[in-house]
Every structure is written in C-alpha cells, then in structure tokens.
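Undergrad: Can you look at this prediction? I've put the sequence above it.
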Amino acid sequence: MTEIAASSTGKPEVHISVIHDDESEYIDGPRVVAILAVLFLVSLTSQVDRMLPFIMAEAVKSELSLSDAQIGLLTGIAFAVCYTLLSLPLARVSDRGSPRLVIVSCTLVWSAMTALGGVAASFMVLAFTRFGVAFGEAGGTPAGHAIIARKIRPERRGLAIGLFALGIPLGTMVGFAVGGAMSDTLGWRTVLIGAGALGGIIGLLAFVIVGPTPPRKTATTSGEPFLHASVRLLSSLGFRWLFIGAMISGFAAAPFYAFAAPFLMRTHGYSASEAGLAFGLLQGLMGIFGTLIGGRWFDRAARSGTGRVLGPPGILFLIASVTTTVALFVPVPWLSIILLVPAMLSFAFMLPWGFGAAHLVAGKGKEAMATSLVMIGSGLFGPAFGPLIVGMISDAATETGIPNGLALGMLAVPAASALTGVAILVASRRIAASFRNIDIG
C-alpha cells in the first residue's frame, strides 16, 4: 500500500509498505510455467507486430511512395497516441475486473489490424491500421502484469515480469530477422497478414490457459477514483522521476528501433535480410540477458530493504549514450553494429527494473495502474515525436546534400539515453529516501 506523509521540506512523499496477499490466490507447479509461457507468447506477438513496419520500412516507402517523415509518423504518432491514451482505462479494467478478458480481447484486436495492414493501398489506410494495432496493444502489458500480480508469489515477481518482458526483445529479434527475410522473399503484405493470423491463434490460447481471474478485494476496488489514485502516485518524487525517465527513454528507444535498420542499410550497404538478421539476433540475445538477469537482480535489490532499485539500469543508459554516438559515425560496418549493443541491452535491462519499482511504489492492487503510467511516460511523447523529428532531420540533411543525414538525426538517441540515465539515478535515490518497509516474502 502507498502512504503519503509530509517530508522535512513540507512536500508530500510517498512511503511504501506492502499488505500481505491472500495466499489462496497464488498458483504453483506446472500451471505457473504454462501461464508464463502463454503470456510470453502474447508479449512476443505484440512486439513482432509492432516491429514489422520498421524492418519493412524501405519496402513500404518504395511501394507507397512515402518520405522519411511519413515513415516516422507511421512508427510514431500513428501508434503512440492511441497506445498510451488507452493504456490507463484498460489498466483500470485489468485491476478491477478480469485481466484475462482484457489481454485476450486486445490480442485479437491488434492481430486483426496487423493483418488488415497487409492490404493497405495508401498512407492513410496503413496509418489507420497502426492506430488499430495500438488500440489492441495498449491493454496487453497492464493486463499481463495484473495477471502476474494475482497469480505469482511476490518473491518471484521480478523474474516473472522479466520473463513476460522477454517477449519484447525476442519479438524484436523475430520481427527484424524473420520479418526482414520474409519481406525480401514473400513481400511485406504477406508478412503482415501471416503475423496477424498467428497472433489471433495465440490470443485464443491465452483464453484457455490463463483461466478465470476474479476481481480482487484491494485498495483499488475500495472506492478511490482511479484518476485520483494515479495523481496520488505521481505525487511521489520517486515515481515522478521514474515517470520522467520513462518519458525521456521513449525519445531514445523509438527512433532507435524505427531507424536502426534503415541506417545500417543506407550507411553500410546491408540488405533488409542482412540488417534484420544482424540487428535482430543481437537484440534478441541482449534481450534474453537483460530481462532475465535484470529480473533476478531486481528481486535481490528489492529484498535488500534499501530501496535502491534503479541504480544499475541508470548507469547502463549512460554507457549506452557514449557507444551509440560512436556507432553512428564509425566507418566499419561490424563495429557500428557492435557499438549499438549497449543501447539494445539498456532498453531490455530496464524493463523488469522500471515496472518492478513502479509496482513497489504503487502497492497491491494497483500494479496495472502503475504499469500503465510508466507506459504512458515511455510511450506517448517519445514514440509520437522522436521518429518524426529524426525523419525530418534526415530529410532536411539529405536535401542539402549532407552525407549520412540519417546518422545526424539519430543523435537524438544517445542524447536521450544520457538524460534517461540521469533521471533514473535520481529516481533511485528518491525511492530509497521514501522507502519505509517493504515485505515481499
């Protein structure tokens, strides 16, 4: 539970304590494995559907005669606005109602809209389908976290969140590597239709495996308005800085994923298959390492009782800002890719730490709300405007004859990574300062 008390400065501080859950809610044995497996598949398909337009951007751009700015709109505003604005109400339903119903419905919606993208004949129609994909994916992560919070014991939740989040880097790997190869051989339209069909099957599988999730009797259902609870959570300096860090990270992650493959293709001469394979495999490996190790490391940090639950990812973002800057201008293709690895790792490593810290500050019964707020921070302004800004800089540089114009635009990635690292380290100190007594056992 989250409690507000006055600090020595007179400003409100959120102090954290945890109410013991009802042990009867938790599951053990093979069913834990089955539920985490199907949640992972949901997360995987969500990320694949999100990443496919990135690796296929050059093919889509050519067939539909689009500019880099329009590609930025497709991968940015067309997705981010709908995705983030709908995440909070869908999180409300997940916390108070049935997260199973939310996650299944959302999976079916985004899968159908992905398939419809395969028949788009214009920029406007394709943008509409991206809005639809965002509409569905908005509820996937909050609902998944709500299921984990209800069914997985607290001492294992960091690892469970890490396993669920593992679908993001592996989905990126599959989207880039497999999507790039299939786009070259079958065409981008066939890839979108096939991905949508696969997602629909996984959505139905989730309905069967997750099982009923009756509403919980927690503070969330006690009558406090959801908006008030959200504002109250944001009154915590620790959570506020976490939110700021998440918001800035969106300006790093979104352009990175939107333009990394086109950068490798234009600057170093890779084909879509080659860029997708190299970038996708490394992203997948870093994702496996980052989310699993990050989840276990976060569990240990939470049990330490110090409240310092964000230091390691903050430091990693600072390192990534330096290596990414060098990667954009080094002339050796393989070295450029290697220098992008710390950025890949930082985005994956942050997931269990960021969501886990948000859950601790929010308290029992508000996990989906905390997840949604972090998603709004990371998913609204950065993905909406980051790719667009990078695309506009690239277009302007190209028109004036500046070589490697896309690399100039992508300098936004290391700049945002550095600011993210600073904000996350401040959040870690603030959370530690207000950390009263967390009992996760």
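TA: Yes, it's here. Since this is a predicted model, take the numbers as computed values, not measurements.

Undergrad: contacts and neighbour counts: CA atoms only from here.
TA: OK.

Undergrad: Which helix or strand contains L264?
TA: helix 237-268 (DSSP states H and E).

Undergrad: actually Y270, not the one I typed
TA: Using DSSP H and E, Y270 is not contained in any helix or strand.

Undergrad: can you check the one 3 residues further on too?
TA: Secondary-structure element containing S273, defined by DSSP H and E: helix 272-303.

Undergrad: Would you mark the buried spots in that helix?
TA: 272-299, 301-302 (16 or more other Cα atoms under 10 Å).

Undergrad: what about versus this one:
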Amino acid sequence: MSDATAGGPGGAAASEDGYPAPAVAWAMVAVLFIAYIFSFIDRMIIGLLVEPLKADLDLTDTQVSLLQGFAFAIFYTVMGLPLGRLIDRSTRLPIVAAGVALWSVMTASCGLAVHYWQLFLARMGVGVGEATLSPAAYSIISDSFPQKRLGLAMGVYGLGSAVGAGLAFLIGAVVIEMVANAGSISLPLFGELSAWQATFIIVGMPGLLIAGLFIILPEPPRHGVAAGTVREAVPMREVMSFIRKRAGAVLGLCFAVGMVNFAVFAAVSWFPVFLIRVHGMDLASAGHLAGGALIIGGLIGLVGGGWATDRFGGGTAAGRLAFCGFAGLAGTVFAVIFPLAGSPALSAIAFVVFFSAAAVPIGAAASALQQLTPNRMRATLSAIYLFVVNLIGLGAGPTATALVGDTFFPFDDGVRYAIAIVSPIGFAIATGLFFLSAGYARREVNV
C-alpha cells in the first residue's frame, strides 16, 4: 500500500486504498488493451504477406525475416531504454499517445514502399512508436491495481498481443480476399494499390483514433512516490545497482521471457507460410486458421494464466515464475508436435496448446517484474526487460527459422523442420531459466 502518491486527475476517482476506483482502473486497461491489439496487428501483419512481398519485391525468406524481426526490433529495443527513463519521470499518457500515432503512420507508410529499403525504414519507424507502449502500460497498470489483482490485469493487457496477432492474420485474409474478388483496390488519397499495400494502409490508419483516447484518460497517481518528486529521475547507477543485487531473479526473468519470445516468433512469424507450403492452404484460409488459433491460445494462456498465477504460490513473484516454468514444459513438447502433425486441423490444435503455454509469461512474468521493482524504476526496468526480450525474440526468432530452413531444408515444406528444431530449443532454455529465476526470487524474499 502506498504511503504517498503523486497527484493527478485520477486522484478524484481513487478508492480507499489509494488505487483508482475499479471502473477507472479497468477502463485504463481496456484502452491499453486496444492499443496493444493495434500494435500487434501492425507488427505481425507482415507475417501473412510473405508470399506477395517475395513475389513483388523479389525477396528471399531471410530478407523477409529481417523485415519481420530485425528492422522492427532494432529501434523498438534501443529506443525503449531512453523512453523508459522518460516515462519514469513524466506524465505517461501523452507519451503513449504520441507513440501510437507514430507507429500507425509508419505502418501505413509500409504500404507506400516500392523498394526493399523503403519498407525496411518504415518498419524501423513502427518499432520506434511501439517502444512507448509497454513500459508505460506496465507502470500505469501497477499503479492502478493492488498486487493481489495485478496478474489478471496484466494478463488482460497482454492478451492484446495474441488478439492483435490473430486479427492481423484475419484482417489480412479479408483484405486479400477483397482484392482477389475485385481484381484491385483503390483507397482515397492513395489510389490503386496491390493487396499487400492496401493491407498495410488499412490496418495502420485506425490507430490514430486510438491515440486520441490517451489524451482524455486520467493519469493514475504513482504509488510509493512522494508528491512533487516524480520528475526527479532515479540515477541510472541506482538502477544498475538494483539489477546487480537481484541479477538472479531479474535478469533470469528477462532472459527466460526472451527465449520464450524467440520460440514464439520463430513459429508464429512463419505459421501462415507453414500452412500454405506444408498443408496446401490458400493464403486467405491460412490467415483465418492462424488468426483463430492465436486468439484462442492467447485467451487460454493470458486470461487463464493471469488468473492462475494470482493464486499459484500466493501470487508472489517466485510463484508466478515457477508457474511459467511448468507452462514452458508443455510449450517445449507442443513446439515439436504442431509443425510435424499430419493435417492442418491437428497442427492448429497443437499450435493452440503451444501458444497458450507461450502466452502465460506475457502477463505473469511482467507482473513478477513489477513486484520485484521499486515504483520509480518500473518503466526503466520494463524497458530493459523489453530490450532483452525483443532483441532475443523478435530480433532473432524469425531469422533463425529462415536461416535454418534456407540452409538445411531448402524446399517448400522445409519450414516445418526448421520450426520443429528452432522453437523447441528456445522453449527448453526458457523453462530452465524460469525455474532458476523463481529460486532466486524465493531466496530474496526469505533473506
């Protein structure tokens, strides 16, 4: 419970324990959830457009993987660090609004690219904008809910990643079907466009409306922060000292989630391509199946996992991390099963289990990190966490699958063997790190 809070518009609607009233808190989560959906739609839509991009721009799988991962991740991770510092000492919601607007414009700009380098630069811009959201969201949600309800709130926010990734494939499939039926598509201000260009523009522009919502929301008060001190940034040496003292728990957590992300993006980035090349599905059907599987798996892993980790081990950081370890065991097994299954239906069912296990740490590990971290360091530590997680996962995962496939399995259904090798290795390493981190977190509490 907070001893003192920094003031803000949310103070008038605060409950007796100093947190915003539940309706206000959940309204905040709802808007952050919607923003997260749009961020993942804009981030993941390229996964459905691999084949038309390769055809129009004459690209290899490895070049496309760099657009999926490295081009986005390089600025998403690097810019997250200074943005996290800014968020820790500034009003958070206007920063999020600016970020949402930027990534939306840059996603639409991808649809105007006619050369590979233009698409690469636009994907970098998407990464810069999206770097604002999660560090601010983790800090805002932690100031909106008591710890006993933090896991569910974080899980609901994190569900935006699965819903967004699923909707990216579903919306992309709808646009592609529209273009296939009409022969071409023409949009106001943009003229006649190919299917992949129209898809980028259609999914990018609505984000500008979401940005406007953050201007009218009340800023929640910061818990455990004396009034008038918010703009006094915690020195970076104190942050690094804190990390060194809790390296086993904090860095173990970061690298564990990084390896889960590695396993996830090694699979999800290529899942529609896998359905097309291995199971002979058309692009639109692959988008529908992949999108539906992502949403179902995300609902199970994020909402169910968030609810479970609020209860497992008393809702402690150590309990949440141990639960992630058990989920990792299931994820490792089904990361092998789903790409090697003999039918698209069996692959999709196994993928749901795989993705459910992978979704658990999105809310659970983020909640554990907030519990382990002092308030004034939360956005900075969250930015470091996201730096590690996304540099390993989003930066390397899609390319690892492409390189293994291009090098060792250079034939159409070779992608299934590449996924079946790369993804389980990442998940197995993550599982060990989760149990290790949980042990350190447990010992630190007992010291």
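TA: It's in. Everything quoted here is computed from the prediction, not taken from an experiment.

Undergrad: related to what we said a few turns ago, let me know the angle separating the helix holding L264 of structure 1 from helix 272-303.
TA: Counting by axes from the mean of the first three to the mean of the last three Cα atoms, to 10 degrees, helix 237-268 of structure 1 lies at 160 degrees to helix 272-303.

Undergrad: for helix 237-268 of structure 1, packing partners?
TA: When contacts are defined as 3 or more Cα pairs under 8 Å, 6 or more residues apart in numbering; DSSP states H and E, helix 237-268 of structure 1 sits against strand 12-17, helix 30-55, helix 272-303, helix 341-362, helix 367-379, helix 381-399, helix 412-434.

Undergrad: at 6 Å what do you get?
TA: Here helix 237-268 of structure 1 touches helix 367-379, helix 381-399, helix 412-434, going by 3 or more Cα pairs under 6 Å, 6 or more residues apart in numbering; DSSP states H and E.

Undergrad: Out of those helices, which is closest to I147 of structure 1?
TA: Comparing those against I147 of structure 1 with Cα to Cα, the closest turns out to be helix 367-379 (9.1 Å).

Undergrad: re earlier: distance from the helix holding S273 of structure 1 to structure 2 after superposition?
TA: Here the mean offset of helix 272-303 of structure 1 against structure 2 after fitting is 1.9 Å, by mean Cα distance after the TM-score superposition for structure 1.

Undergrad: from the chain's centre, how far out does the next helix-or-strand element following that helix sit?
TA: Counting by DSSP H and E, the next helix or strand C-terminal to helix 272-303 of structure 1 is helix 311-327. Distance of helix 311-327 of structure 1 from the chain centroid (Cα atoms, centre = their mean, to the nearest Å) equals 18 Å.

Undergrad: helix or strand right after helix 311-327 of structure 1?
TA: Counting by DSSP H and E, the element after helix 311-327 of structure 1 in chain order, helix or strand, is helix 333-339.

Undergrad: corresponding residues in structure 2 for that next one?
TA: In the comparison with structure 2, helix 333-339 of structure 1 aligns to the range 344-350 (TM-score structural alignment).

Undergrad: Can you point out the buried residues in the matching stretch?
TA: Buried, per 16+ other Cα under 10 Å, within stretch 344-350 of structure 2: 344, 347-350.

Undergrad: re earlier: how distant is the helix holding L264 of structure 1 from the center of its chain?
TA: 10 Å.

Undergrad: What residues sit buried inside that helix?
TA: 237-265, 267.

Undergrad: Next: stretch 117-135 of structure 1.
TA: In stretch 117-135 of structure 1, counting by 16+ other Cα under 10 Å, buried: 117-120, 123, 126-135.

Undergrad: Relative to L88 of structure 1, which of those is nearest.
TA: Distances from L88 of structure 1 to the buried residues of stretch 117-135 of structure 1, taken by Cα to Cα, are shortest for F135, at 11.8 Å.

Undergrad: Contact partners for that closest one?
TA: 82-83 (Cα atoms under 6 Å, 6 or more residues apart in numbering).

Undergrad: Also A91 of structure 1?
TA: 142, 368-369.

Undergrad: Out of those, which is nearest to L425 of structure 1?
TA: Checking those against L425 of structure 1 by Cα to Cα gives M369 as the nearest, at 22.7 Å.

Undergrad: which one of the helices and strands packed on helix 237-268 of structure 1 has the most crowded surroundings?
TA: Mean neighbour count (mean count of other Cα atoms under 10 Å) peaks for helix 367-379 among those, with a mean of 28.

Undergrad: That one vs structure 2, average distance?
TA: Once fitted to structure 2, helix 367-379 of structure 1 is off its aligned match by 1.7 Å on average (mean Cα distance after the TM-score superposition for structure 1).
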